[in-house]
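# This is the structure alone, sequence omitted:
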């Protein structure tokens, strides 16, 4: 019997499994596909490897969320190319989204407006981002579900950041409205793209703090791993196995039975016994696979989010290296029409074929569903 069985070999499942294995527990990862990666994965054709989905790693430098994860499981720092940012192409202007905060501060005022309202708005977002990026690196847990969580959150945020707690109930639209900027077409268009891509929500629904983190991920550091996501996953899975962990790919889970201390995970390749089961898969799938109490607990959230499901299409086009030689910014985001809703081509993120990337982060704020305590 394993101490823990982790359903899903994406970044969340692998991170959980590696941490548990490094702490001395026995773990097994059950991944339905032929290789790990999830929405930050890759596929191979002949001698080529292609990244798919979220393939730029965020905050993997020393002291960052990703950097702390690698250190905690005994891995060396991430090797890769640090990206300086990317360019957003709006219908009537371009905006360079610099990683460097000073350059970004100048660019946004020049390209999007330099009024007292604009300055006040960006100051609020900068403050939120500064406080809560640091809190995420200290392991803050959201939502707060216990006194211990509240104490930990207070310590992570710090006394100086406590006044920002009043923004927990705000959305990005609330912040724009409070500064009289909700009709600023270019600003709203840019923020909508960034929030959709990072928080997977809209300005009207995205919590302000989450949105502030999402639109400032460049400042936390965008890194293209050496060897792409294939290189990243090869290094992580090799290390996990060296720790003694078991990774079973091509092993879809059909259902989970039992209770804490004695779960049976039914797969197409046999039954796995585990004292605890962690589902690092989408909530609808967790509800379908888990025991009835799990489905009942998740039902309100599934009903709430039934209309919020989305997806994306990835297109691979070869670009000669010479076409992008010498260009500092090789990644681009495009918005075609302010008046049209995002989607169906109106919000695209692209880059050279060897450098295709979207933003992703290993963030401990996200906690997979745990079938036990």
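Looks like it came in fine. Please read all numbers here as calculations on a predicted model, not as lab measurements.
# rest of the way, CA atoms for contacts and neighbours
Fine.
# neighbouring contacts of stretch 190-204?
Stretch 190-204 has contacts (C-alpha atoms under 8 Å, 6 or more residues apart in numbering) with 88, 90, 171-174, 206, 210-211, 214-215, 308, 335, 342, 347, 359-360.
# Give me the three-state assignment for residue 141.
Here residue 141 is coil, with the state taken from DSSP: H, G, I helix; E, B strand; the rest coil.
# ok, it - how many residues close by?
19 (other C-alpha atoms under 10 Å).
# who's in contact with it?
Residue 141 touches 149, 152, 153, 364, 365, counting by C-alpha under 8 Å, 6+ apart.
# Separate out the buried members of these.
Taking 16 or more other C-alpha atoms under 10 Å as the criterion, what is buried in the contacts of residue 141 is 152, 153, 364.
# mind listing which of the residues you listed are in helices?
Members of the buried ones among the contacts of residue 141 lying in helices (criterion: DSSP state H): 152, 153.
# next one: the lengthiest strand in the chain to chain centre, how far?
What stands out as the longest strand in the chain, according to DSSP state E, is strand 270-279. Centroid separation between strand 270-279 and its chain, computed with C-alpha atoms, centre = their mean, to the nearest Å, is 26 Å.
# can you pull the buried residues of it?
272, 273, 274, 275, 276, 277, 278, 279.
# In this model residue 7 seems to touch the fifth one, though I could be wrong.
No: taking contacts as C-alpha atoms under 8 Å, residue 276 lies outside contact range of residue 7: 11.0 Å.
# hmm, back to that, let me have the buried ones among the contacts of residue 141 in CSV, extended by distance to residue 36.
Putting these into CSV (distance: C-alpha to C-alpha, whole Å) gives the following:
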residue, distance to residue 36
152, 32
153, 32
364, 19
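# Which one of the buried ones among the contacts of residue 141 is nearest to residue 128?
Nearest to residue 128 out of the buried ones among the contacts of residue 141 is residue 153 (C-alpha to C-alpha; 14.5 Å).
# take the one below as the second:
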């Protein structure tokens, strides 16, 4: 007898595993399918020779009181993995200077005064404005509206969540971060490079093309709380998955979905030639990855067009994973490198390095450290097989030379390299594109995709739908879907 599930969730990235756990908590009969050997997608992990590596060089956010993950774990009646507040978020190495990015606002403003004495007053006013705008945006986003609304009911719910502060921020909807810098007369090349590095890592673009409201959230989020997560972000996904199973949810690994079609109910077929039936399907993956598994009859009525998605720009990630001795000449766990402030923030000119804490035995044995380095790259450049190895080795050598110039790495025990080809293989994202779409200007927020599609019972979550890229945003997208499905019960 065929089991009829209430919801099938495809993928265990932050959006999918959040939706899965919340729906199971609400009593829904759920099945979650993961194609890979590991949970978490781009927030996953892998292990080599007693070292654990995070798929991407990233840190924890949203664990402060009132933060998304604090609320989520409380909602699920369980505890998050151990996290540690970072007083120093990261060291940012711009050309030959090092800017220490502090979590506490007052210490950060002192660092601004030290690093940029001529423009410090204007830069502090700029940040105060960003923090205020972020408060307004997050108070709205944390209410989990469906944006853009798809029905009259959704529109009504969105309007209920709008307050006067949000309305007063409307003029900023039509401005970029660059416009706000111009407003304050800020032109310092090093400071703008610093901002570009932060924005590329968080929202995939630089000041010229970053919407002011999106930039405000990105530039304030670390000051709400930046955390080292023991075991990496994958341990957060695993904690959510474990709670999901405790609540009665079913999880099957290494089962890749190859077809989604609809008859009376939704039918989801996998590479094992298993077909599962459900009232709702939640696809946790990039929008540009869904077309290869959607039935033609669904694609014909789908409001998002495949050809348009193929042309929509997105980044890939080039990563280096290193297991080394614990003799690093630095006390910071996170480092951002910007080699040349005048060049694009990609292809090794800008990269993020995260190193495991010396006490974290999940990441590395005693006396050893695990390092992940990540830079943005054009995903299309990596599919020329003849040039692949040469390009990979050249870029890795360039990045590692910059690292060695700052703090030499000695006694390396493991060194691995990942490209968009690697991400495509292990995370099943089309062409290895990661991090959501690249904003293309001040009005980019108006072109975001809703977690609710125009096809009844088909939902989206992840980094290519509202509210966007990053662990917090992806988790919120899954939470929005769980709320919306529960309303339809």
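Looks like it arrived, so ask away. None of these values were measured; they are calculated from a predicted model.
# Got a TM-score for the pair?
Scored against TM-score structural alignment, normalised by the length of structure 1, the superposed chains reach a TM-score of 0.88; 368 aligned residues with a C-alpha RMSD of 2.9 Å.
# circling back: out of the contacts of stretch 190-204 of structure 1, which are buried?
Of the contacts of stretch 190-204 of structure 1, these count as buried by 16+ other C-alpha under 10 Å: 88, 90, 171-174, 206, 210-211, 214-215, 335, 342, 347, 359-360.
# Out of the residues you listed, which sit inside helices?
Using DSSP H, those in helices are 172, 173, 174, 210, 211, 214.
# Spatially nearest residue to residue 252 of structure 2 (excluding sequence neighbours)?
residue 33 (5.2 Å; C-alpha to C-alpha, 6 or more residues apart in numbering).
# Residue 304 of structure 2 matches what in structure 1?
In structure 1, residue 304 of structure 2 lines up with residue 298, judged by TM-score structural alignment.
# ok, how many other residues are close to residue 213 of structure 2?
24.
# What's it aligned with over in structure 1?
By TM-score structural alignment, residue 213 of structure 2 lines up with residue 209.
# list the contacts for that match?
So residue 209 of structure 1 contacts 128, 129, 132, 167, 168, 171 (C-alpha under 8 Å, 6+ apart).
# Relative to residue 288 of structure 1, how far out is it?
31 Å (C-alpha to C-alpha, to the nearest Å).
# Distance-wise, check the aligned residue in structure 2 for residue 263 of structure 1 relative to residue 331 of structure 2.
Matched across to structure 2, residue 263 of structure 1 falls on residue 266, judged by TM-score structural alignment. Relative to residue 331 of structure 2, residue 266 of structure 2 is positioned 52 Å away (criterion: C-alpha to C-alpha).
# Give me the more crowded residue out of the two.
Per other C-alpha under 10 Å, whichever of residue 266 of structure 2 and residue 331 has more neighbours is residue 266, with 22 against 10.
# Tell me how far residue 147 of structure 1 lies from residue 134 of structure 1.
For residue 147 of structure 1 relative to residue 134 of structure 1 (C-alpha to C-alpha), the value is 21 Å.
# if you count what's nearby, which of the two comes out ahead?
Set residue 147 of structure 1 next to residue 134 and count neighbours by other C-alpha under 10 Å: residue 134 wins out with 18 against 9.
# tell me which element the aligned residue in structure 2 for the more buried one is part of?
Aligning on TM-score structural alignment places residue 134 of structure 1 opposite residue 139 in structure 2. In the assignment (DSSP states H and E), residue 139 of structure 2 maps to helix 120-141.
# Please apply the same query to residue 373 of structure 2.
Short version, using DSSP H and E: residue 373 of structure 2 is in strand 368-377.
# Am I right that residue 100 of structure 2 is in a strand?
Yes: assessed with three-state DSSP, residue 100 of structure 2 lies in a strand.
# ok, and the closest non-adjacent residue to the residue mapped onto it from structure 1?
Structural alignment (TM-score structural alignment) places residue 100 of structure 2 against residue 96 in structure 1. For residue 96 of structure 1, ignoring the flanking residues on the chain, the nearest one in space by C-alpha to C-alpha, 6+ apart is residue 87 at 4.4 Å.
# again, but for residue 255 of structure 1
Nearest to residue 255 of structure 1 is residue 289, by C-alpha to C-alpha, 6+ apart, at 4.4 Å.
# what's the spacing between the residue nearest to residue 96 of structure 1 and residue 99 of structure 1?
11 Å.
# can you tell me which residues contact residue 79 of structure 1?
225, 226.
# just checking, residue 40 of structure 1 touches residue 58?
No: under the criterion of C-alpha under 8 Å, residue 40 of structure 1 is not in contact with residue 58, lying 12.0 Å apart.
# Mutual contacts of these two, please.
residue 360.
# corresponding residue for residue 59 of structure 1 in structure 2?
Match for residue 59 of structure 1 (TM-score structural alignment): residue 62.
# coming back round to it: nearest residue to the match of residue 304 of structure 2 other than its sequence neighbours?
residue 287 (6.5 Å).
# for residue 333 of structure 2, same thing?
residue 355 (5.1 Å).
# quick revisit: settle it for me: which of residue 87 and residue 99 of structure 1 has more neighbours?
Neighbour comparison, residue 87 of structure 1 and residue 99: the larger count goes to residue 99, with 20 against 17 (by other C-alpha under 10 Å).
# Please give me every residue in contact with that one.
83, 84, 85, 218, 219, 220, 221.
# Need the counterpart of the first one in structure 2.
I take that to be residue 83 of structure 1. Using TM-score structural alignment, residue 83 of structure 1 pairs with residue 86 in structure 2.
# Surely residue 321 of structure 2 is in a helix?
No: Residue 321 of structure 2: not assigned to a helix; according to three-state DSSP it is strand.
# Please look at it and residue 413 and confirm they touch.
No: counting by C-alpha under 8 Å, residue 321 of structure 2 does not reach residue 413; the two are 10.6 Å apart.
# Between those two, tell me which one has more neighbours.
residue 321 (25 against 13).
# Distance from stretch 113-121 of structure 2 to the middle of the chain?
On C-alpha atoms, centre = their mean, the centre of stretch 113-121 of structure 2 falls 31 Å from that of its chain.
# Quick one: end-to-end distance for that stretch.
End residues of stretch 113-121 of structure 2 are separated by 8 Å (C-alpha to C-alpha).
# got it, and stretch 220-237 of structure 1?
25 Å.
# What residues of it count as buried?
For stretch 220-237 of structure 1, burial by neighbour count (16+ other C-alpha under 10 Å) applies to 220-225, 228-230, 232-233, 236-237.
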